[in-house]
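>>> Predicted model and sequence follow; I will ask about them next.
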Amino acid sequence: MHPSSDILTRNNVTITGTGEQVLLLAHGFGCNQQMWRFLLPLLSPNFRIVLFDYVGSGASDMQAYNKQRYASLDGYALDIIEICEALELENVILCGHSVSSIIGLLATQKIPQRIRAQIMICPSPCFLNLPPDYLGGFAKADLQELMDLMDKNYIGWAQYLAPLVIGDPDAGQYSAELSDSFCSTNPVTAKNFAKATFFSDYRALLPLNQHPVLLLQSERDALASLFIGEYMQAHMPQSELQVIEAKGHCLHMTHPQPVADQIHAFLQRLTQTME
């Protein structure tokens, strides 16, 4: 068992904001807590915000990285669980971007008493096409090609993937930032996280959900289409889907205001339901 201070250092945990309600923000693959900075001014007055980097990402302690633990999304979920326990958090709104929506769902099902609700930004339970019933966006062979490119030309891989993720030619500055973030991540930890992200299928988790969930999707997203948002909403109890008029997979970066508006409105509905 790690002492609490070790976990907070390991995951580079930072806390900001002045509200009573705790909002835990979990970054996506190839990213770090800096990606939330566009949302922070819009949320800080209303929330106590907990930010962190998964081990292997950002400014986390690389000495704590264990390839076996982080070979599946359960290892990343354990980071969230240990942070919640170290800070003795209760009544948490857990907000995850992309794969962290599913990592958050895994964590929530292990510590349901600590979580109040989840917000999922551009989520996907499975990035694979599994016809005829499910189209996650990618053929397995295409994803394998992407993995091979990581080995052969890591910078080329980052420069290819970043614009695809941002999804908006007018948002070049975000593509450049995301590419830099990919490049600054250790290739070994990045490939392990990529495999856990892109080759997994967590659709069976959805019907087990027991918490209110807000799904936020873009109108056009190359990584998580509207079909996926609708699929998740149909298969996950207590979930609602809100579509934001936008392009791309990083709404919290490219469209922070509508995301913040949806988060505030969701919390208001939650509070009214409890009264």
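Noted; the coordinates are in hand. Quick caveat: nothing in here was measured; it's all calculated off a predicted structure.
>>> make it CA atoms for all contacts and neighbour counts henceforth
Fine.
>>> separation between Cys31 and Thr18?
Separation of Cys31 from Thr18 (C-alpha to C-alpha, to the nearest Å): 25 Å.
>>> Between these two, tell me which one has more neighbours.
Neighbour tally, Cys31 and Thr18, criterion other C-alpha atoms under 10 Å: the higher count belongs to Cys31, 24 against 14.
>>> any idea how far the residue lying closest to His97 once chain neighbours are set aside is from Arg114?
Leaving out its chain neighbours, the residue that sits closest to His97 by C-alpha to C-alpha, 6 or more residues apart in numbering is Ile121, at 4.7 Å. Between Ile121 and Arg114 the distance, using C-alpha to C-alpha, works out to 20 Å.
>>> go on, Gly136?
30 Å.
>>> Now do whichever strand or helix holds Asp6: distance to the chain's middle.
Using DSSP states H and E, Asp6 maps to helix 4-10. Here helix 4-10 is found 21 Å from its chain centre; the criterion is C-alpha atoms, centre = their mean, to the nearest Å.
>>> Isn't Ser200 up against Ser124?
No: counting by C-alpha atoms under 8 Å, Ser200 stays clear of Ser124, with 10.3 Å between them.
>>> Structure two is appended below for comparative analysis:
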Amino acid sequence: MDIRRRNNITVTGCADGPVILLAHGFGCDQNMWRLVLPRLAEDFRVVLFDYVGSGRSDPSAWNEQRYSSLDGYAGDVLEVCEELDLRDVTFVGHSVSAMVGVLAAARTPQRFSRLVMVAPSPCYIDEEGYRGGFSADDIDELLESLESNYLGWSAAMAPVIMGNADRPELGEELTTSFCATDPDMARVFARATFLSDSREDLKTVTVPTLVLECKQDVIAPREVGAYVNEAIPGSRLVTLEATGHCPQLSAPQATAGAIVDFIKMAP
């Protein structure tokens, strides 16, 4: 299979620079990184891709069984790395992709040197001693609404996820991205995302890690950032002066600056 076509791989930036691999979250695609890309491309070789079922990936490569768990998305990451023979990679994952990066690094640690987790959440459901931001009933209702009327769900939820009500164009962009995703594929990715529990996987992380959180985020509240930071020994937690779940769009300069600073300071 042509992995480059399958995952719509794009390579840009400094050809001889250290490698950054950017991975988008649920309902998104590589275009979500466009505002941080100019800064990263100054010093790094930047690789972008779309998960199968997202963006301009090859829909014929989609398989419900594979993509019904985060392991399937980690497989995409590893196959992109193998196709381009990427090594010493800084993996930057947004939202659920932060956990996909953890899984990929555990399976093939020799390819990864750093992790950057942008608005991560290892588990979205509250339980005793842990706040994920949602009750089990909340998640059931969210998934039921998504599955019964995906376009309506997207129009209602995307602005909430984005935040920044005073900048409605951001919510509109996320709505457009959600609505461009095939509803059947989105349903499978949503279940893989919102029903996942990757808390134990955080113990496998051994590389320098940056946890980037926003000061207000309805999807990944700050208790989650603190949890991830505590669970990964030696990780660095940075709270961006940003609101919403997509700081690469709402605060691109701060997001890019934090990533660059981390890479330059990390061993």
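Thanks, I have the structure now. The shown structure was predicted, so the numbers you read here are calculated from the model rather than taken from an experiment.
>>> hang on, the earlier thing: more crowded one of Ile121 and Arg114 of structure 1?
More crowded of Ile121 of structure 1 and Arg114, by other C-alpha under 10 Å: Ile121, with 25 against 19.
>>> Surely Gly96 of structure 1 forms part of a strand?
Yes: assessed by DSSP: H, G, I helix; E, B strand; the rest coil, Gly96 of structure 1 belongs to a strand.
>>> Tell me the residue in structure 2 aligned with it.
Residue correspondence to structure 2 (TM-score structural alignment): Gly96 of structure 1 is matched to Gly93.
>>> ok, that match - how many residues close by?
23.
>>> Tell me who's in contact with it.
Residues near Gly93 of structure 2 by C-alpha atoms under 8 Å, 6 or more residues apart in numbering: 22-25, 99-101, 115-118.
>>> TSV for those residues, including secondary structure and distance to Val260 of structure 2?
What follows is the contacts of Gly93 of structure 2, written out as TSV (DSSP: H, G, I helix; E, B strand; the rest coil; distance: C-alpha to C-alpha, whole Å):
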residue	secondary structure	distance to Val260 of structure 2
Leu22	strand	13
Ala23	strand	16
His24	coil	18
Gly25	coil	20
Met99	helix	21
Val100	helix	21
Gly101	helix	18
Leu115	strand	12
Val116	strand	10
Met117	strand	13
Val118	strand	13
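>>> Quick check: the farthest pair among the residues you listed?
Taking C-alpha to C-alpha as the measure, the contacts of Gly93 of structure 2 span a maximum distance of 15.2 Å, between Gly25 and Leu115.
>>> Who has more neighbours out of these two?
Leu115 (28 against 24).
>>> How are the helices of the stretch 51-200 of structure 1 distributed by residue range?
73-86, 99-110, 140-152, 154-166, 172-184, 187-198 (DSSP state H, counting those that start in this stretch).
>>> In structure 2, what range does the first one match?
This means helix 73-86 of structure 1. Using TM-score structural alignment, helix 73-86 of structure 1 pairs with 70-83 in structure 2.
>>> ok, now stretch 210-217 of structure 1?
Going by TM-score structural alignment: stretch 210-217 of structure 1 matches residues 206-213.
>>> Name the residues of that stretch that come out as buried.
206-213 (16 or more other C-alpha atoms under 10 Å).
>>> Check stretch 31-45 of structure 1 too.
Buried, per 16+ other C-alpha under 10 Å, within stretch 31-45 of structure 1: 31-33, 35-36, 38-40, 42-43.
>>> Compute the first-to-last residue distance for it.
25 Å.
>>> so that stretch corresponds to what in structure 2?
Stretch 31-45 of structure 1 maps onto residues 28-42 of structure 2, going by TM-score structural alignment.
>>> Closest to Gln159 of structure 1 out of the buried residues of stretch 31-45 of structure 1?
Nearest member of the buried residues of stretch 31-45 of structure 1 to Gln159 of structure 1, counting by C-alpha to C-alpha, is Cys31, at 14.2 Å.
>>> ok, now how distant is that closest one from Leu78 of structure 1?
The gap separating Cys31 of structure 1 from Leu78 of structure 1 is 18 Å, by C-alpha to C-alpha.
>>> For the residue nearest to Ile139 of structure 2 when sequence neighbours are not counted, give me its contacts.
Closest residue to Ile139 of structure 2 apart from its sequence neighbours, by C-alpha to C-alpha, 6+ apart: Phe194 at 6.9 Å. By C-alpha under 8 Å, 6+ apart, the contact set of Phe194 of structure 2 is 123-124, 139.
>>> So the residue nearest to the spatial centre of structure 2 versus Ser250 of structure 2, what's the distance?
Most central in structure 2 under C-alpha atoms, centre = their mean is His94, positioned 2.4 Å from the mean C-alpha point. The gap separating His94 of structure 2 from Ser250 of structure 2 is 13 Å, by C-alpha to C-alpha.
>>> got it, and Pro59 of structure 2?
Counting by C-alpha to C-alpha, the gap from Pro59 of structure 2 to Ser250 of structure 2 is 29 Å.
>>> the more surrounded of those two?
The neighbour count for Pro59 of structure 2 versus Ser250, taken as other C-alpha under 10 Å, is higher for Ser250 (20 against 16).
>>> what do we get in structure 1 for the more buried one?
So, by TM-score structural alignment, Ser250 of structure 2 is matched to Thr254.
>>> Touching, that match and Ala171? I think so.
Yes: taking contacts as C-alpha under 8 Å, Thr254 of structure 1 lies within contact range of Ala171: 7.4 Å.
>>> What lines up with Leu103 of structure 2 in structure 1?
Per TM-score structural alignment, Leu103 of structure 2 is aligned with Leu106.
>>> ok, for its match, nearest residue in space, not its chain neighbours?
Closest to Leu106 of structure 1 by C-alpha to C-alpha, 6+ apart is Ala77, at 6.0 Å.
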